[in-house]
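>>> Predicted model and sequence follow; I will ask about them next.
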Amino acid sequence: MVLLAGFNLIQFSRRYKLLRRQQQDQQTMQLLRETIREKTQFQEALIREKERLNFVLEGTNAATWEWNIQTGQLTYNETWASLIGYTLEEIQPIDQNTLARFAHPDDLEEANNRVSNCLRDQSLFYEATYRMKHKDGHWVWILDRGKVVSATETGAPLKMFGTHVDISPLKESNEELTRFASVASHDMKEPLRMISSFMRLLQKNYEQLLDAKARQYIHYAMDGAERMTALIQELLAYAHAGGMQHNKREWINCADLLNQIAVLNKAQLDDQGAVLKIGELPMVYANKTPLKLLFQNLISNALKYQLPEVQPILEITATEDNFYWQFSVSDNGIGIPPEHREEVFHLFKRLPTQHEYSGSGMGLATCKRIVEQHGGKIWIDDNGSTGTILTFTIRKTA
């Protein structure tokens, strides 16, 4: 009986181990099935994402490039070559000199400088516009954007990804707008100059023969001609702002630029007894002419829309984050109600409270255009109980 009992115990132990092994095998198989299912779902998600990205690239006709900075290896997609009329096979070999073979020599140095800046500050985006020679001989305007996406263990930039987009139609459209504005402004200014000149002659030679009402009519005519001339100038500035995106950028000391603008506005500042405070401002990589116009417009606006019997106080400051410089221009003027803060950036838009002040409603629209062409945004906040804080950002594009 003892032997039988021992035998049964052994049998039970064996069956228990077998059942436990089977249970463990089932758990293992279940774990494997879950792992395989998760991996399959992940792969399917990757495929869908790749398809979605391909659809986006095809829909926007965007070319892609990938650069291994350490090895120098460059990879372009087929669209990259097709933008300039080639196939990938036709532009072989692809290396670091490929771009130089097709880029306009006048634009290449600026593009290379921006790449160098991006490699130095890896948190920044790279952006450049330049011409590339098409297979049939004409030049294609390219918007090139990229970013460092990985680094080596020592922190050196490793890989950079980017896109190419043909912006030739946009470039041509902006140039046509600028040409039209220049011609139109010249053609419209000439009759206005004649009106002003003859009105001044009439006023000078015949004022004593005219009654008060006639003299007032002359004043109205001259004032209207002057306002129309100012409007044409602002239209021209707005049109030029659209064509400035391709100008060469440079490092600009914003403090020096604001001091220059303060000198230009000294008479107006003194007449109004205004105080202009300029904080610590950065160096920015931007187009100097439109940036100067941007600050000039914002300061002029702040000085124009002031409360009576109140000393105007303007303050310009700047802060930064990883990708943007943020500038603020604050004033203690009449302010802008929250419900109107979007529409003041529309062309020719003036608020009811602003009609007693001179202006065309184009200044802030021009500012918005300039800011957007520097990769930024512009908006308005309250400045305490009175006044506004007008804030804009400029992307730290290399």
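Structure's in. What do you need? Numbering: from 1, shown residues only.
>>> drop to CA atoms for contacts and neighbour counts, all remaining ones
Noted.
>>> What strand or helix carries residue 150?
Taking DSSP states H and E as the definition, residue 150 sits inside strand 139-151.
>>> Let me see the ranges of the strands in the stretch 101-250 of the chain.
Secondary structure of the stretch 101-250 of the chain, counting by DSSP state E, counting those that start in this stretch: strands at 125-133, 139-151, 157-166, 250-253.
>>> Indicate which one of those strands is closest to residue 173.
Shortest distance between residue 173 and those, using CA to CA, is found for strand 139-151: 12.3 Å.
>>> mind checking how far that closest one is from the chain centre?
In terms of CA atoms, centre = their mean, to the nearest Å, the gap separating the centre of strand 139-151 from the centre of its chain is 15 Å.
>>> out of the strands of the stretch 101-250 of the chain, which comes closest to residue 38?
With CA to CA, the closest approach to residue 38 among the strands of the stretch 101-250 of the chain belongs to strand 139-151: 26.7 Å.
>>> and that closest one, what other elements does it pack with?
helix 105-120, strand 125-133, strand 157-166, helix 168-206 (3 or more CA pairs under 8 Å, 6 or more residues apart in numbering; DSSP states H and E).
>>> helices or strands next to the second one in the packing?
Contacting strand 125-133 under the criterion 3+ CA pairs under 8 Å, 6+ apart are the following elements: helix 105-120, strand 139-151.
>>> Could you check the angle that strand makes with strand 157-166?
In this structure, strand 125-133 runs at an angle of 50 degrees to strand 157-166, with axes from the mean of the first three to the mean of the last three CA atoms, to 10 degrees as the basis.
>>> Below is structure B, check it against A:
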Amino acid sequence: MTEQNDEKADLFFAGPVLIIAWGPEKGWPIKYVSKNVQDILGYTSEEMVAPNFSYEDLIHPEDLQRIEGESSEKLKSKKDTYELFYRIKTKRGNYRWFYDYSKVDRDSSGKLKQIRGYLVDQTPLIETRNYLKLEKQRLSDTLEAGNIGTWEWNIQTGEVLYFENLTKISGFQLEDLLPLSLENWKKFVHPEDLPQVEAEIQRVVNKEQKNYALEIRRKHKEGHWVWIEEKGKVIRWTEKGDPLLMRGVYIDITKRKNIEKELRQAKKEAETANQAKSTFLANMSHEIRTPMNGIIGFLELLSDTEMSQQQRSYLENVQNASKNLMNILNDILDLSKIESNKMALESIPFDIRKTMEFAIGMFYQQAKMKGLELHMNLDQSLPQFVKGDPTRLHQVLANLISNGIKFTEQGEVVLRAKGEVDNEGDTIIVIIDVQDTGIGIKETDFDKLYQTFSQIDQSHTRLYGGTGLGLKITKTLVELMDGEIEVKSDYDKGSIFTVRLPFDSARNPLEKTVKKNKRDKKEGREEIFEKPKVLVAEDQELNQEIMMELLEKKGVHCDVADNGAEAVDRLKDEPYDLILMDCQMPVMDGYEATKRIREMELDQPEIVAMSAYAMKEDEEKCRAAGMDGYLSKPIDLKRLENLIERIQNQKENSLQARKMESDSDKITSEKSKAVDNKRRKTNKSHGHKNRNEKRKGIIGYLKKWLE
């Protein structure tokens, strides 16, 4: 029996329960301690029962006064047992939390003999509890800082519980929302949002989705609506697999919604202002380009007449001034397109070497007049054909070369270009250098290079002229083409602008045409030359005169219509290959006239817009009306020549096809041609006589003015 008791005692003392008995005397001297004390506190039992060792010395100073008070109260109540929590110091000097179940021992007279404490180490439990308490506080602080509340919804019973920040967000106290049910909760949802809420809830109930997320408006106690973002997730299911419990958060997003509203309004106002600016620029472009079309056109015609050397010098000055004015106007329009994100890029095969030759060729005369050398060096690595936007590349080159000449007083300007093939071989990186020996740029001024309406030194504006737009537009165009531009410069020695542009590799776009022409000649096909029939729809007499003169210089006869309605009527009586259609005309504008012509049952002519408007949307509007192309005023003679040549080629191909069908078709075609010529001569004699006289008068007046 003794053996069994000893085994039980050993088993007990090997466990987590520590037994300490102490007397009621001062300091609470320890009278007994269980054998496992060393495992738990680190002290030996001999150390703890020594005369100089007291139990009070082990209790944490912050807990001691509380423990003394609580113990005293318990003892006065004559209770035999009581429970306490406090910290005890270990031999290593740290403190651990203990649960103390104390039992009071008294003698036969009821006098207190000793107190036996059964202590269990609660440190892990207390630390976990404190950690959870701290984390809860952190979560609460975070939710409050973020204006976030939490909720719980029993899907089966419909009961809804709110936890954090309910009052702060909605203004309501919990009792204001009783009964806490889904149906009552819906009463506080904005009527416009309720169908969306019910649909989302139904999807959760039907097990179509586990998560719930909505942005809705909820009523505040003060009467206004608060924007709430609600998110939830099903966290528990019934035994049948139906959703049982959902928990989530509700976030006050009113400020965000107000900011979004303000941003939308600001965006709308900015777009309206931008549109107003674009409309203003388009109108100004129209108002300036319309007279400039007449000025530049007649100057071009005047240059082909006989005049004295002094008159020709005057004429060249006027032509240069006109071109400078058009360059400034084009720069402003380009800047507007860039700022409005309306600058569109082409992607077509083109001869990049010819583009560079043409760009530098424009400036040979200007460089010569300043006594400068202008050179071009195209490396063998530069391919002949690439795919990209030749117009914008030409603009970049022209701006850089023009800048180099403008700021160079002696020496040279050099254009260099080479090509690098990427690893896959589909992309060509074209590296362009434009180097000058001009005034150079200080390194501290590099950041000012690409600013709008800005030049590094304002004295340069007076000395060299310009708007300060060229490099800004150049940089933007390079970036639009996914390229890079950088500058290196020595002040008073010169600058090098380097541009890197990616292009797709391309074949000669004329290759098929060349092969076809060779095949046609080999097969013995005849070449039939007949100029296209052109109708000019234009209400301005000055522009009518110019277009007639320009076309007749190319051997093309044309008829004139004063408005869109007249153009439609003319087409009913006579076929035309090409109509040059002004967009803004009285009676009927070019857009409406084009739509009506496209509805007519006849051989449809090619219709090309002539417009003094120069924005991208104007070109898109023309194409939407049914026009095939777009010429911006003042009319570019080269583009007009290319257009006539293309129409003529189409006409020749059509005639060749008809010729091969039958000889009878040829006879019919010749008769039709004879009738057309007769009508044109009749129209010419009646309709053009006065115009020819006016044209001679205008040219004569210009020559007299130049004297």
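Ah, there it is. Since this is a predicted model, take the numbers as computed values, not measurements.
>>> Quick TM-score on the pair, please.
The TM-score (TM-score structural alignment, normalised by the length of the first structure) is 0.52; 242 aligned residues with a CA RMSD of 3.9 Å.
>>> What range does the strand holding residue 150 of the first structure cover in the second structure?
Taken onto the second structure by TM-score structural alignment, strand 139-151 of the first structure occupies residues 225-237 there.
>>> Only the buried residues of the matching stretch, if you could.
225-234 (16 or more other CA atoms under 10 Å).
>>> Distance to residue 219 of the second structure added to those residues, as CSV?
Compiled in CSV, these are given as follows (distance: CA to CA, whole Å):
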residue, distance to residue 219 of the second structure
225, 5
226, 6
227, 9
228, 10
229, 13
230, 14
231, 18
232, 20
233, 24
234, 26
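>>> Residue 318 of the first structure: neighbour count?
Counted by other CA atoms under 10 Å, the residues lying close to residue 318 of the first structure total 18.
>>> Leaving out chain neighbours, which residue sits closest to it?
Residue nearest to residue 318 of the first structure in three dimensions, not counting chain neighbours: residue 327, with 4.4 Å by CA to CA, 6 or more residues apart in numbering.
>>> mind listing the strands for the stretch 601-707 of the second structure?
Shown for the stretch 601-707 of the second structure, the strands assigned by DSSP E, counting those that start in this stretch span residues 606-611, 629-632.
>>> Ok, which of those strands comes nearest residue 640 of the second structure?
Checking the strands of the stretch 601-707 of the second structure against residue 640 of the second structure by CA to CA gives strand 629-632 as the closest, at 8.0 Å.
>>> and the closest one, what does it pack onto?
Secondary structure elements in contact with strand 629-632 of the second structure, counted by 3+ CA pairs under 8 Å, 6+ apart, are strand 606-611, helix 616-625.
>>> The shortest one aligns to what range in the first structure?
When the first structure is aligned by TM-score structural alignment, strand 606-611 of the second structure has no counterpart there.
>>> Please report how far residue 169 of the second structure lies from residue 143 of the second structure.
The gap separating residue 169 of the second structure from residue 143 of the second structure is 11 Å, by CA to CA, to the nearest Å.
>>> To clarify, my last question referred to residue 205 of the second structure.
Applying CA to CA, one obtains 28 Å for the distance of residue 205 of the second structure from residue 143 of the second structure.
>>> try residue 674 of the second structure
From residue 674 of the second structure over to residue 143 of the second structure (counting by CA to CA), the distance is 91 Å.
>>> again with residue 641 of the second structure
Summarising the geometry, the distance separating residue 641 of the second structure from residue 143 of the second structure, computed by CA to CA, is 73 Å.
>>> Kindly report the same for residue 512 of the second structure.
Counting by CA to CA - residue 512 of the second structure and residue 143 of the second structure are separated by 71 Å.
>>> between the two, who's got more neighbours?
When residue 512 of the second structure and residue 143 are compared on other CA under 10 Å, the one with more neighbours turns out to be residue 143, at 18 against 10.
>>> For the more buried one, which three-state class applies?
Classification of residue 143 of the second structure by DSSP: H, G, I helix; E, B strand; the rest coil places it in helix.
>>> list the contacts for the aligned residue in the first structure for it?
With TM-score structural alignment as the criterion, residue 143 of the second structure lines up with residue 57 in the first structure. Contacts for residue 57 of the first structure (CA atoms under 8 Å, 6 or more residues apart in numbering) come out as residue 63.
>>> now with 10 Å?
Taking CA atoms under 10 Å, 6 or more residues apart in numbering as the definition of contact, the neighbours of residue 57 of the first structure are 51, 63-64, 79, 163, 165.
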